[in-house]
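Chemist: got a predicted model here, sequence first, then my questions.
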Amino acid sequence: MAPGQLRRAGAARSGLRTWSRLHTWSSLVCTLFLLLLCLTGLPLIFHEEIGHWTGSEVEAPAMPSGTPRADLDAVVAAAMAQRPGEVVQYLIWEEDPDILRLSMAPSPTAPPTALTTVLVDARTARVLAEPRDREGFLYWMLRLHADLFLGIPGKLFLGVMGLLFVLAIVSGAVLYGPFARHGRFGTVRRGRSARLRWLDLHNILGVVTLSWALVVGATGVVNTLAEQVIALWRIDQLAEMIAPWKGQPPVAAPGSVQAAVTAAMAAAPGQEPFFVAWPQTMFTSPHHYGVFLRGDRPVTHRLLTPALVDAETGRLAALRAPPWYVQALLLSQPLHFGDYGGMPLKLAWGVLDLVTIVVLGSGLWLWLRRRREGRA
């Protein structure tokens, strides 16, 4: 072999050793946490179906098709009568169009932990239930999956684990490249040790799930930054939108929420309301209703456009599409859980989640087996 070829071969081997170290240690650091995320994420993929099966999902009573919607002010009045002395912070349109979710709190500035949910029939303005959102199997799974019960520090920690997972995926693909180029893609070497067979299976399953794992890992990292993204939007775009009202006192008694929603929808044809934030909450100003609109088609259903409506006069004050970093967050959430394509996509997400559990578990077993063989 010529000297130049020897140098190139040596550089290639050195590069592969570096990638091998990156793959080994990035995988080892994040594997146990990724296993936890995969195990807790599996029931969350099917959270709606589990809710219906356990009876925790509230369903609206059957009514003739085309039954008109109740006035939103009547809906708000029903919720406030259900919980006297409390105020509404948010009004949310559920996936079931016949149900409206209202978040009640002791005051407009109360923290999220103080919120209580009231579900109201969107057609009759009758209270359906007060679901207990902070208990039950799915609540514990969500908290474990989202922040390990540690709040924002837990989310940021899981975000770092997600970045290591992405590094492990990329480095694993680089290491498998030379093996596949020799025509051995998908090969499971039989007649050899159990460790070699599991190594081949680990590599094959890792390559098969590579694209999905990258998408889920990357979107999971983005989701851990939700609070930071919202804070950036508040000091950036929201601050510009409410600048003319800076220094004005908070609205003491907000006016008609129905008028606010009507004004926002008139300014954005082809969009429908997703949620309304009352004045003094984190998604608006002390002087405005924040009406968040979304597209009425599957492609645009996850993209939100905030509209600020003067809470005293009911007139539109500002309407602006959110910046790219908010759009990235909004798109990452449905991609992460696969809940935008119905049951077929959920099943695909569930199968790929199970395969990823096998990949993570086999990788940990291979490392432990190799250490034992090295000591022997």
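Modeler: Cool, got the structure.

Chemist: okay, CA-based contacts and neighbour counts for the rest of this
Modeler: OK.

Chemist: which stretches of the protein form helices?
Modeler: Per DSSP state H, the chain has helices spanning 3-45, 47-54, 72-82, 137-147, 151-179, 194-208, 210-223, 226-233, 239-241, 257-267, 324-337, 342-375. These are given in chain order.

Chemist: could I get the ones you listed in CSV, plus columns for distance to Thr113 and mean neighbour count?
Modeler: Shown next, in CSV, are those (distance: least, Cα to Cα, whole Å; neighbours: other Cα atoms under 10 Å):
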stretch, distance to Thr113, mean neighbour count
helix 3-45, 21, 16
helix 47-54, 22, 13
helix 72-82, 19, 19
helix 137-147, 13, 18
helix 151-179, 11, 19
helix 194-208, 40, 18
helix 210-223, 20, 20
helix 226-233, 15, 15
helix 239-241, 25, 15
helix 257-267, 24, 19
helix 324-337, 22, 17
helix 342-375, 30, 15
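
Chemist: let me know which of these is the nearest to Met282.
Modeler: Met282 lies closest, by Cα to Cα, to one member of the helices of the chain: helix 226-233, at 8.8 Å.

Chemist: helices or strands up against the closest one?
Modeler: The elements that helix 226-233 packs onto, with contact taken as 3 or more Cα pairs under 8 Å, 6 or more residues apart in numbering; DSSP states H and E, are helix 324-337.

Chemist: skipping adjacent residues, who's closest to Pro106 in space?
Modeler: Once flanking residues are discounted, Pro106 sits nearest to Glu86: 4.7 Å by Cα to Cα, 6 or more residues apart in numbering.

Chemist: just Thr313 next, same as before
Modeler: The shortest distance from Thr313 to any residue other than its chain neighbours is 7.3 Å, reached at Gly255 (Cα to Cα, 6+ apart).

Chemist: just checking, the one you found touches Arg315?
Modeler: No - using Cα atoms under 8 Å, Gly255 is not in contact with Arg315, being 10.8 Å away.

Chemist: look up how far Arg294 lies from Ile235.
Modeler: Per Cα to Cα, to the nearest Å, Ile235 is found 22 Å from Arg294.

Chemist: repeat for Leu368
Modeler: From Leu368 to Arg294 the distance is 50 Å (Cα to Cα).

Chemist: again with Arg7
Modeler: 58 Å.

Chemist: same deal with Val359?
Modeler: In this view, Val359 and Arg294 are 38 Å apart by Cα to Cα.

Chemist: ok, Leu352 next?
Modeler: Remark: distance between Leu352 and Arg294 (Cα to Cα) = 30 Å.

Chemist: now do Leu36
Modeler: To Arg294, Leu36 is 33 Å away according to Cα to Cα.

Chemist: got it, and Asp339?
Modeler: Here Asp339 is placed at a distance of 17 Å from Arg294 (Cα to Cα).

Chemist: one more: Ala253?
Modeler: For Ala253, the distance to Arg294 (Cα to Cα) stands at 27 Å.

Chemist: hmm, Thr300 is touching Glu272, no?
Modeler: No - contact criterion Cα under 8 Å: Thr300 and Glu272 do not qualify, at 10.7 Å.

Chemist: which of the two has more neighbours?
Modeler: Set Thr300 next to Glu272 and count neighbours by other Cα atoms under 10 Å: Glu272 wins out with 21 against 12.

Chemist: please compare the first structure with the one that follows:
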Amino acid sequence: MRYWYKIHKWVSLICAIFFLLLCITGLPLLFKQEISNYNSLQNTEKVQRTASYAELWSAVNAGERLIQQQYPHKIIKAITAEPSEGRILFRLAGRDDKENGAGLHLGMGSQIAYYPQDNMLFDWNSEKVKYAALADFMHEMHVWHIRMGLGKDAMLFLGFMCFLSLICLISGLFIYKAFMKRTYFAEIDKRNSLSKYFGWHKFLGIISATWAALLCFSGIMIVLFAFGYNAYMHTASMAAVNSLSGTAKYNGSFSQAFVFMQQKYPQRNILAVEFPDRKNNNQYIFSITDKEFSASRLKAQLAFVGEDTKGQLQSFTEPMPLYLSLAGKLMDLHLYNHNNIVLKIIWAVLDIITIIVILTGIIGWGKKKFSLVAGNADFSAFSLGVLSKRMIWQIPLIVMGLSLLAMLLPLPVFGRWGTVVAIVLWDIVFLIGIYHYLRNR
């Protein structure tokens, strides 16, 4: 137990600032869509209508014609369907070689959103906002949250900090029993300020432990996926070159290639398409995924389409490695299980609770060190009774079990009712905490 305590203390001191940074920057990002809608001068009602993949892809030709009319000097480099927003994203590039090659995964070129239900184009590069400072603030929060304001390599360091934070949370559970032998769950020891800080640290730590642990774990998965997917794209591209080495430059239309892919992969959703150019060996690159897991283009399998010398369409796809598919599903715990505004508010409360846990731990550690050095620690008020293991762990295990279910049920695979049940479970968790706090005051 002594070693677990040392691990918890020193690992906490190492990663506390970084964990605190993630919590602080993540708080406004929970409401980034709502803030963006509020700050945008665009008619936000038009971006809230949902549509199916089939509806969006059937409207691509209409969007393409509109783009050709309004952007005659641009060419389409990539198309992405976003059913949750009811829109199609066209990535455009200039016709000259310098600007060409701004494909789907490179994130270059201008991006135009097309809303089929309104037959309207919206240029994201010229978006007008009410408050530029607010938009800049949200951008900075995003940059600091994913890579601490540094380059992409900082994601590795941040992933390591997530790992240390996870170790910190796990070690905290191992030492929880030793510090709760004479204290009931949610009972705040008020003998002195040191006991009070650690009392809040232990109580609120249990409330937010599962939430924080899963976010740290899924944060590690995000970093793993980000670097692994880049390697997968390179491997898939090289394999496609070898497999389709006999194909000539593709001269067919996008519609032909799209229908070909629909027929070849009827059980898949097509999330995005990158158009042929020199950099992708003059082939279409389709991002496809199982229909049950279509939340993000970033998790899609790549499929390449080209034409052989006889004009027949040929395709090649490289399955994603198992570890990458698993990481892609696990990072949904970080990204796609709080899309409901009520869940966002709940997550904000949990975020604030976690910030309090971190701060009370730091302050408590400082006060403990001062008290021990000065000889001011007061241990005279300890209860003589020792709680059983069952009494120590019963409520915390119930809280953590309910929290785990509340984190899993909002995932897209469980549908709307999963979200409803998750909200109820979080309410129960909070009520348990409030009830025991009031009972043991």
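Modeler: Received, thanks. Quick caveat, the model's predicted, so the values are computed rather than measured.

Chemist: please list all residues in contact with the residue most central in space within structure 1.
Modeler: By Cα atoms, centre = their mean, structure 1 has its centre lying nearest to Gln333, at 3.2 Å. Applying Cα atoms under 8 Å, 6 or more residues apart in numbering, we find Gln333 of structure 1 in contact with 219-220, 223.

Chemist: give the aligned equivalent of Ile76 of structure 2 in structure 1.
Modeler: With TM-score structural alignment as the criterion, the equivalent of Ile76 of structure 2 in structure 1 is Val88.

Chemist: relative to Ala79 of structure 1, how far out is its match?
Modeler: Val88 of structure 1 sits 8 Å away from Ala79 of structure 1 when distances are taken as Cα to Cα.

Chemist: between these two, which contacts overlap?
Modeler: Common contacts of Val88 of structure 1 and Ala79 (Cα under 8 Å, 6+ apart): Leu102.

Chemist: ok so, going back, wait, doesn't the residue nearest to Pro106 of structure 1 sit right on Ser107?
Modeler: Yes - between Glu86 of structure 1 and Ser107 there is a contact at 6.6 Å, judged by Cα under 8 Å.

Chemist: counterpart of Cys30 of structure 1 in structure 2?
Modeler: Matched to structure 2 by TM-score structural alignment, Cys30 of structure 1 sits across from Cys15.

Chemist: distance of that match from Met238 of structure 2?
Modeler: According to Cα to Cα, Cys15 of structure 2 and Met238 of structure 2 sit 39 Å apart.

Chemist: kindly report the same for Val421 of structure 2.
Modeler: 46 Å.

Chemist: what does Leu166 of structure 2 give?
Modeler: Leu166 of structure 2 is 37 Å from Met238 of structure 2, by Cα to Cα.

Chemist: contacting residues for the closest residue to Ala239 of structure 2 other than its chain neighbours?
Modeler: Spatial nearest neighbour of Ala239 of structure 2, chain neighbours left out: Glu318 (7.5 Å); criterion: Cα to Cα, 6+ apart. Glu318 of structure 2 makes contact with 236, 239-240, 301-303 under the criterion Cα under 8 Å, 6+ apart.

Chemist: mind redoing it with 10 Å?
Modeler: Applying Cα atoms under 10 Å, 6 or more residues apart in numbering to Glu318 of structure 2 gives the contacts 232-233, 235-237, 239-240, 301-304.

Chemist: mind checking which of these are buried?
Modeler: Buried by 16 or more other Cα atoms under 10 Å: 232-233, 236-237, 239-240, 301-304, out of those.

Chemist: which of these sits closest to Lys279 of structure 2?
Modeler: Nearest to Lys279 of structure 2 among those, counting by Cα to Cα, is Ser237 at 10.0 Å.

Chemist: not counting its neighbours along the chain, what's nearest that closest one?
Modeler: Nearest non-adjacent residue to Ser237 of structure 2, counting by Cα to Cα, 6+ apart: Asn280, 7.6 Å away.

Chemist: same question for Phe260 of structure 2.
Modeler: Closest residue to Phe260 of structure 2 apart from its sequence neighbours, by Cα to Cα, 6+ apart: Leu313 at 7.7 Å.

Chemist: that neighbour and Ala59 of structure 2, how far apart?
Modeler: Distance of Leu313 of structure 2 to Ala59 of structure 2, computed by Cα to Cα: 23 Å.

Chemist: and if you look at Ile76 of structure 2?
Modeler: 15 Å.

Chemist: between those two, tell me which one has more neighbours.
Modeler: Taking other Cα under 10 Å, Ile76 of structure 2 and Ala59 do not tie; Ile76 has more neighbours (25 against 18).

Chemist: can you tell me which residues contact that one?
Modeler: Ile76 of structure 2 is in contact with 64, 67-68, 90-95, 100, 102-103, 109-112, 274-276, counting by Cα under 10 Å, 6+ apart.

Chemist: go with 8 Å
Modeler: Applying Cα under 8 Å, 6+ apart to Ile76 of structure 2 gives the contacts 90-93, 275.

Chemist: ok, Ala78 of structure 1 next?
Modeler: With contacts taken as Cα under 8 Å, 6+ apart, Ala78 of structure 1 has the following neighbours: 120, 125-127.

Chemist: list just the nearest of those to Pro97 of structure 1.
Modeler: Val120 (11.1 Å).

Chemist: how close does Glu49 of structure 1 get to Met343 of structure 1?
Modeler: Using Cα to Cα, Glu49 of structure 1 is found at 10 Å from Met343 of structure 1.

Chemist: and if you look at Gly10 of structure 1?
Modeler: Taking Cα to Cα, one finds Gly10 of structure 1 at 50 Å from Met343 of structure 1.

Chemist: which residue in structure 1 aligns with Gln33 of structure 2?
Modeler: Aligned counterpart of Gln33 of structure 2 in structure 1: Glu48 (TM-score structural alignment).

Chemist: if we can go back for a sec, for the contacts of Ile76 of structure 2, which one is nearest Ser371 of structure 2?
Modeler: Of all the contacts of Ile76 of structure 2, Ser371 of structure 2 sits closest to Arg91, with 61.5 Å by Cα to Cα.

Chemist: quick one: the closest one from Ser245 of structure 2, how far?
Modeler: Distance from Arg91 of structure 2 to Ser245 of structure 2, by Cα to Cα: 27 Å.

Chemist: of the two, who's got more company?
Modeler: The neighbour count for Arg91 of structure 2 versus Ser245, taken as other Cα under 10 Å, is higher for Arg91 (24 against 12).

Chemist: which residue of structure 1 sits opposite the more buried one in the alignment?
Modeler: So, by TM-score structural alignment, Arg91 of structure 2 is matched to Ser103.

Chemist: that match contacts Leu91, doesn't it?
Modeler: Yes - using Cα under 8 Å, Ser103 of structure 1 is in contact with Leu91, at 6.6 Å.
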